[in-house]
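Student: The following comprises the amino acid sequence and a computationally predicted model.
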Amino acid sequence: MNSSSLQILPDTDAGYTRAADLWRAGGLVAFPTETVYGLGADACNDHAVARIYEAKGRPSFNPLIVHFADLNAVKQHVTWTAEADGLAQAFWPGPLTLVLPKKPDSPISKLVTAGLETLAVRLPAHGPARALLKTFGGPVAAPSANRSGQISPTQPSHVVDGLTGRIDAVLDGGRCDVGVESTIVGLADRPVLLRPGGVTEEQLTACLGHPIAVRKNAEAISAPGQLMSHYAPNAAVRLNATDWQDGELCLGFGAVECDLNLSADGDLVEAASHLFEYLHQLDAKGGAVIAVSPIPHHGLGVAINDRLSRAAAPREG
């Protein structure tokens, strides 16, 4: 891994201070959360936010999630609701993003919202992320720290391999625990599950006291992570494979013979934590096709299948 043009910052107070200084200067710093590594910039700096889109090669109509150090800071930028309060009390800090109406006087860049009247906000649970956000003292826009559409990064080497020469630094906080991005819930009107993730649909329903509506893929983009082709390796992806074809790289689940197994014991939490890392490892082998075992479609399996279906979709652009 070549890090010659990318600063690797330690998970220390000195590392947090250096990262915060880079953000204040308009720089780009990747940092760990409990889900994946995010590519952070000062959310109130138009030029810095534009650099995120440039570094990722991300379409400018795809909005960004803004990360905060505490709930009071969030409330300065969005119109807070009783439903938001209930979900925040249940799942924050943690892998849940809420999409709420953006306050007209919020200084957050319009590039962050991609022209929408709403803002995606999150309080990460990861210790280094929280310490870094507190040190910076402001909102940080941060999509996943990878080239747009490619596999999300769950350890610093993924960031270095994908973004060296495009960003200023990465804070090395080790491997991410959850391994799939945050769940996104829209609260501009009724609660809507916009993207499955680390908080399951069942957990949301239990918290709200009623079933949550689910966004259909054909609907207009209203939150990050909704492009049909996303999280994709260079290899093609074949889903729901119950046998392996000659030349395929095999990503298993459960009691199967394969190149890498998301969870031999059929544990969806373990599978989610391994998903992007194992896709990176198999893709590095240079094969034409990665075949994936069927994944149960419940709990975290919904989020895993969402990421896999986007990885397997026809490539956009």
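Tutor: Happy to help now that I have it.

Student: drop to CA atoms for contacts and neighbour counts, all remaining ones
Tutor: OK.

Student: can you give me the strands in the stretch 151-300 of the chain?
Tutor: 169-171, 183-186, 192-195, 213-214, 236-238, 249-252, 260-261, 289-292 (DSSP state E, counting those that start in this stretch).

Student: Please identify the most buried of the ones you listed.
Tutor: With neighbours taken as mean count of other C-alpha atoms under 10 Å, those reach their highest mean count in strand 169-171, at a mean of 27.

Student: another one to put next to it:
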Amino acid sequence: MTALLSPAEVGQAAALLRDGALVAFPTETVYGLGADAGNARAVAGIFEAKGRPHFNPLICHYPDAAAAFADVHADDRARAVAARFWPGPLTLVLPRRPDCPVDLLAGAGLDTLAVRVPDHPLALALLRAVGRPVAAPSANRSGQVSPTTAQHVLAGLAGRIAAVLDDGPSAVGVESTVLDLTGAGPVLLRPGGVPVEALEALLGRIGRPLPLAAAAATASLRSPGMMLSHYAPGLPVRLGATAVAADEALLAFGPALPGAAVVWNLSAAGDATEAAARLFAGLRWLDAEGAAHGCRGIAAMPVPEAGLGAAINDRLARAAAPR
């Protein structure tokens, strides 16, 4: 059985993690599936519970920048970015230190590690109580829609993990931005909760990653979240919809197109921040309601690329990828 823990039971959640169990916990982005990052069996348990490809690295979570930078080499760029955006929805990929205690499986055997400090009071309290790095991808079965509530976690992982620490819905609703600082120039590996424009204001021009198809074909990915078919509901997703059929479910943005069997509006006002927070819940709802109404697929209206729109479109492109 998977226990549902209240915020007052954060000490129990920390004890489970220290004992090698898997515990899902809230962050400002989505719910993460946590394990003691230095415990090889616990880290392997994440891959088993999620059915996650072993070459896709995990993000390690820390209570503060000092703890994170004890495990990786941080240059001036990393320290400047951390000072501006941590705690927050930003992950930095940096070279591992030789004495880094994080198990190699958590980093997919790479010489780098993805680290972040979440901006969520309960997550930070949990990390302080554990006293060790916590590896935590999103708390869902691999390739399925990421969870933004404890109920979403239980829908996919009940009976596969020890507990879920419940603190209500996630505020941001899409995963963290992933920034690679291992090379001469910064490279955006995954758009997310921190818009790339905000990072470029601090660092200057930021390079872009391989196209999705090329990244998916790479044997060792540099970042979490670079699988091609990912965040995928059961119904096929059609992008860029300017019209919708009566046998389609509609993922709307702004004024909804007429004629759909069922509709989930990410933001009637066209607000990308609201849309990001509602994205994964909307895909889950449309998948279930669309199937119940006999829909043949989900039609997604266009979302502008600016700000969090880039992260939303990245997730939708993965949801629509062939699988």
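Tutor: It's in. This one's a predicted model, so the numbers in the text were calculated from it and none came from an experiment.

Student: so what number do they get for TM-score?
Tutor: Here the TM-score for the pair of chains, by TM-score structural alignment, normalised by the length of the first structure, is 0.96; 308 aligned residues with a C-alpha RMSD of 0.9 Å.

Student: Make a markdown table out of the strands of the stretch 151-300 of the first structure and add distance to W23 of the first structure.
Tutor: Shown next, in a markdown table, are the strands of the stretch 151-300 of the first structure (distance: least, C-alpha to C-alpha, whole Å):
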| stretch | distance to W23 of the first structure |
| --- | --- |
| strand 169-171 | 10 |
| strand 183-186 | 25 |
| strand 192-195 | 28 |
| strand 213-214 | 35 |
| strand 236-238 | 36 |
| strand 249-252 | 38 |
| strand 260-261 | 38 |
| strand 289-292 | 38 |
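
Student: of those strands, which approaches H77 of the first structure most closely?
Tutor: strand 183-186 (15.6 Å; C-alpha to C-alpha).

Student: Could you tell me where that closest one falls in the second structure?
Tutor: Aligning strand 183-186 of the first structure against the second structure (TM-score structural alignment) gives residues 177-180.

Student: That stretch: average distance to aligned residues in the first structure?
Tutor: Overlaying the first structure shows stretch 177-180 of the second structure at a mean distance of 0.2 Å from the equivalent residues (mean C-alpha distance after the TM-score superposition for the first structure).

Student: Need the contact partners of that stretch.
Tutor: For stretch 177-180 of the second structure, contacts defined as C-alpha atoms under 8 Å, 6 or more residues apart in numbering pick out 89-94, 186-195, 223.

Student: Swap in 10 Å and give it another go.
Tutor: For stretch 177-180 of the second structure, the surrounding residues in contact (C-alpha atoms under 10 Å, 6 or more residues apart in numbering) are 29, 59, 78, 81, 88-95, 112-116, 186-196, 199, 206-209, 222-225, 308, 311.

Student: which among these end up buried?
Tutor: Buried subset of the contacts of stretch 177-180 of the second structure (neighbour count, 16 or more other C-alpha atoms under 10 Å): 29, 59, 78, 81, 88-95, 112-116, 186-196, 199, 206, 209, 222-225, 308, 311.

Student: Skip the chain neighbours and tell me the closest residue to the most centrally placed residue in the first structure.
Tutor: Per C-alpha atoms, centre = their mean, the C-alpha nearest to the average position across the first structure is that of E181, at 3.6 Å. Nearest residue to E181 of the first structure, sequence neighbours excluded (C-alpha to C-alpha, 6 or more residues apart in numbering): T35, at 5.1 Å.

Student: Return the residue of the second structure aligned against that neighbour.
Tutor: Using TM-score structural alignment, the equivalent of T35 of the first structure in the second structure is T29.

Student: can you give me the helices for the stretch 151-300 of the first structure?
Tutor: In the stretch 151-300 of the first structure, the helices defined using DSSP state H, counting those that start in this stretch lie at 156-163, 201-208, 268-283, 300-312.

Student: Comparing the longest one with the second structure, how large is the average distance?
Tutor: I take that to be helix 268-283 of the first structure. So helix 268-283 of the first structure averages 0.5 Å relative to the second structure (mean C-alpha distance after the TM-score superposition for the first structure).

Student: residues in the second structure aligned with that helix?
Tutor: Against the second structure, helix 268-283 of the first structure falls on residues 272-287 (TM-score structural alignment).

Student: Let me have the helices of the stretch 151-300 of the first structure in TSV, adding distance to A19 of the first structure as columns.
Tutor: Shown next, in TSV, are the helices of the stretch 151-300 of the first structure (distance: least, C-alpha to C-alpha, whole Å):
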stretch	distance to A19 of the first structure
helix 156-163	15
helix 201-208	34
helix 268-283	25
helix 300-312	30
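
Student: P121 of the second structure maps to what in the first structure?
Tutor: Counting by TM-score structural alignment, the partner of P121 of the second structure is G127.

Student: Give the full set of residues in contact with its match.
Tutor: Here G127 of the first structure is in contact with 11, 32-34, 133, 173 (criterion: C-alpha under 10 Å, 6+ apart).

Student: same thing with A125 of the second structure?
Tutor: Counted by C-alpha under 10 Å, 6+ apart, A125 of the second structure has contacts 7, 10-11, 14, 63.
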